[in-house]
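>>> below is the structure, and that's it, no one-letter string:
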């Protein structure tokens, strides 16, 4: 039999495309879909999305409103960008919108959706969430690790004192702090210092994490146009596979070390989060068996989730204060009044530092680490505000726009912590005006840890040092642009000078 000619393939492809376009048109007639820009064939509205997707979508909301639909290639995406829409998706219809879309990042960098973030809604995910809430991030466990956070924070302050008067890249120091804290809590030791038995060099470990953040935040064409996925036009899948091998080698080593430590020890007491995960993996009574790949997926999630967000937030906060010295002055006045100059700020002091807390909240409002919450997916048909949202539709909650809504915030583009002294907005998912960690079933399970690190590190950086820009640079010269990825850090890292403001003996730490 003769093989089909290229013309037959082309005809079949065109017929398939015509059927897709026809079904989409019929679907739009059957459903009352939210308003949005007219999509192009094949690419949908991807032509309207720039290098900062949250800003592109923000501009579109000005035309189409707080509930709009855009087309990312083959997939409809509904964007909610108001308090009311966030509440509808994350609370009122939380279960309906608790699904996750399939992505290359989820497949290749999380052991085929075996982690907490990308696993589909169902028994496995519910068990994972329960494990996070009841065990990994319980108040008791976080309190037991407070000494780790304190030790690493004191180490950071000591290193800043050594670098006093010299230019430093603040993000590097903040990343080391976050990575050391989370490594000790999750893995049982630090990986920012090379030792004789190190499985990975510190610089390589940081590069692996940077690559993970980039690839999980990248807009991969194949995620939107599946029939182009095999071409890997951007090279992301190749990079994901290479990164996955590196992480698997590292995580296998970590698990082997922990297995060896536990072997033959009766009634072994867990020392870190990997120990806890391995104990659950050994439990025959779990509703869903926690496989070894699940332990590795969880571990990778815990490391990545606990590293970037706090460092990015504190860097933005210090940057904003360098542009507004009067806010820095108010913050240090509060610290001197409440803490004095003969001790450092502890986590328990934060409740008595409302202005420091307000600075942290204002930073999370204006510079959310995740300007679009991790995508959700409709698990069944739903109606929101009179508009139909069919099963399988992807959902984006645009917290970047909510944080700039003039109906909620007076002078929304202005950095003004005082607004949080006037109104008590919660950051733990209850106030839909401010959602740095999300809300509902799918909110970040480690939010309480992230908040502790952000507040304590920010308070002590302001308490211990006067911050200045390098000589010859004015606050007007400070670049405040961001880049987009899994998080949204400053495009140009902050370079600043730290000058001690406490008595010299305070830095003997």
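Cool, got the structure. No experiment lies behind these values; they were computed from the predicted model shown.
>>> alpha carbons only for contacts and neighbour counts from here, please
OK.
>>> confirm residue 168 sits in a helix?
No: applying DSSP: H, G, I helix; E, B strand; the rest coil, one finds residue 168 to be strand, outside a helix.
>>> give me the number of residues near it?
17 (other C-alpha atoms under 10 Å).
>>> contacting residues for it?
Residue 168 makes contacts with 495-497, as judged by C-alpha atoms under 8 Å, 6 or more residues apart in numbering.
>>> show me which of these are buried.
Listed as buried from these are 495-497; burial here means 16 or more other C-alpha atoms under 10 Å.
>>> now those residues in TSV, with secondary structure and distance to residue 456?
Output for these, formatted as TSV (DSSP: H, G, I helix; E, B strand; the rest coil; distance: C-alpha to C-alpha, whole Å):
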residue	secondary structure	distance to residue 456
495	strand	21
496	strand	20
497	strand	20
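>>> in addition, the following structure is provided for comparison:
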């Protein structure tokens, strides 16, 4: 207990020193928040509504602290355009969540990688191999087939309530799994369906974890403790995803060798 108290005291001193040092920077107006916690206790469930209310008070560009993190919120089309269009190279990098560091191999995938030669190489390969007109047109049959099945499902539920969000999400995921498994003759029937269900389940859990508020993101100095166990769970999920993708790669290689 004494060691924990000493660590906590050292962290508070470090936080206040860093905040005082950074206080000399000219920041946009915003709520002061509480010591150490900032505006964390005041976060509303509907963040967009809360930010809109704050924008009426502090203007379209405001700053607020969430734990040890300093955040700048843009609430007008003009401010967003200037940041994401006119000055996109300056604001291109992301603040990577702790769980995303695990799932992206330390922030090395195209979504989380910092802007630079590595990111440009990933974008070039993605556009050439995955998003080229030839590739997109070649997969149009799969997309049309899945959309047709979705429309038939909606037709069968005439007069009943339909959860559009779940239906659209399932359709998009089905298209993705069809793109991954559709061309492999070794996978069909029950095996293909089981692999698709497993992939959808893991992907949904990955997305859910990325959206869970994590103490490690608000207080990076204690991220190593992983108080909520989210990083440990993400690490297990990432191994699960690797196993699925390794299986797909092996099947593709076997198909190519058999030709």
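Right, received. Where do you want to start? All values reported here derive from a predicted model rather than from experimental measurement.
>>> and the TM-score between them?
The TM-score (TM-score structural alignment, normalised by the length of structure 2) is 0.84; 257 aligned residues with a C-alpha RMSD of 2.9 Å.
>>> nearest to residue 102 of structure 1, of the buried ones among the contacts of residue 168 of structure 1?
residue 495 (38.6 Å; C-alpha to C-alpha).
>>> equivalent range in structure 2 for whichever helix in structure 1 runs longest?
Scanning structure 1 for the longest helix, with DSSP state H as the assignment, gives helix 292-323. Aligned by TM-score structural alignment, helix 292-323 of structure 1 falls on no residue of structure 2.
>>> coming back round to it: the buried ones among the contacts of residue 168 of structure 1 into a markdown table, with extra columns for distance to residue 363 of structure 1?
Listed next are these as a markdown table, based on distance: C-alpha to C-alpha, whole Å:
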| residue | distance to residue 363 of structure 1 |
| --- | --- |
| 495 | 18 |
| 496 | 18 |
| 497 | 21 |
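>>> and residue 335 of structure 1, what element?
Residue 335 of structure 1 belongs to helix 325-338 when assigned by DSSP states H and E.
>>> can you pull out the strands in structure 1?
With DSSP state E, the ranges of strands along structure 1 come out as 67-72, 75-80, 167-169, 376-377, 382-384, 387-389, 394-397, 465-468, 495-500.
>>> now stretch 96-108 of structure 2: which residue numbers in structure 1?
Taking TM-score structural alignment, stretch 96-108 of structure 2 hits residues 102-114 over in structure 1.
>>> mind listing residues that contact the matching stretch?
Counting by C-alpha under 8 Å, 6+ apart, 118-120, 212, 215-216, 220, 222-223, 237, 240-241, 243-244, 293-294, 296-298, 300-301 sit against stretch 102-114 of structure 1.
>>> mean per-residue distance, stretch 234-247 of structure 2 to structure 1?
Taken over the aligned residues, the distance from stretch 234-247 of structure 2 to structure 1 averages 1.6 Å (mean C-alpha distance after the TM-score superposition for structure 1).
>>> mind listing what's buried in that stretch?
234-235, 237-238, 241, 244.
>>> then stretch 41-52 of structure 1?
Buried-residue list, stretch 41-52 of structure 1, by 16+ other C-alpha under 10 Å: 42-46.
>>> structure 2: matching residues for that one?
Going by TM-score structural alignment: stretch 41-52 of structure 1 matches residues 35-46.
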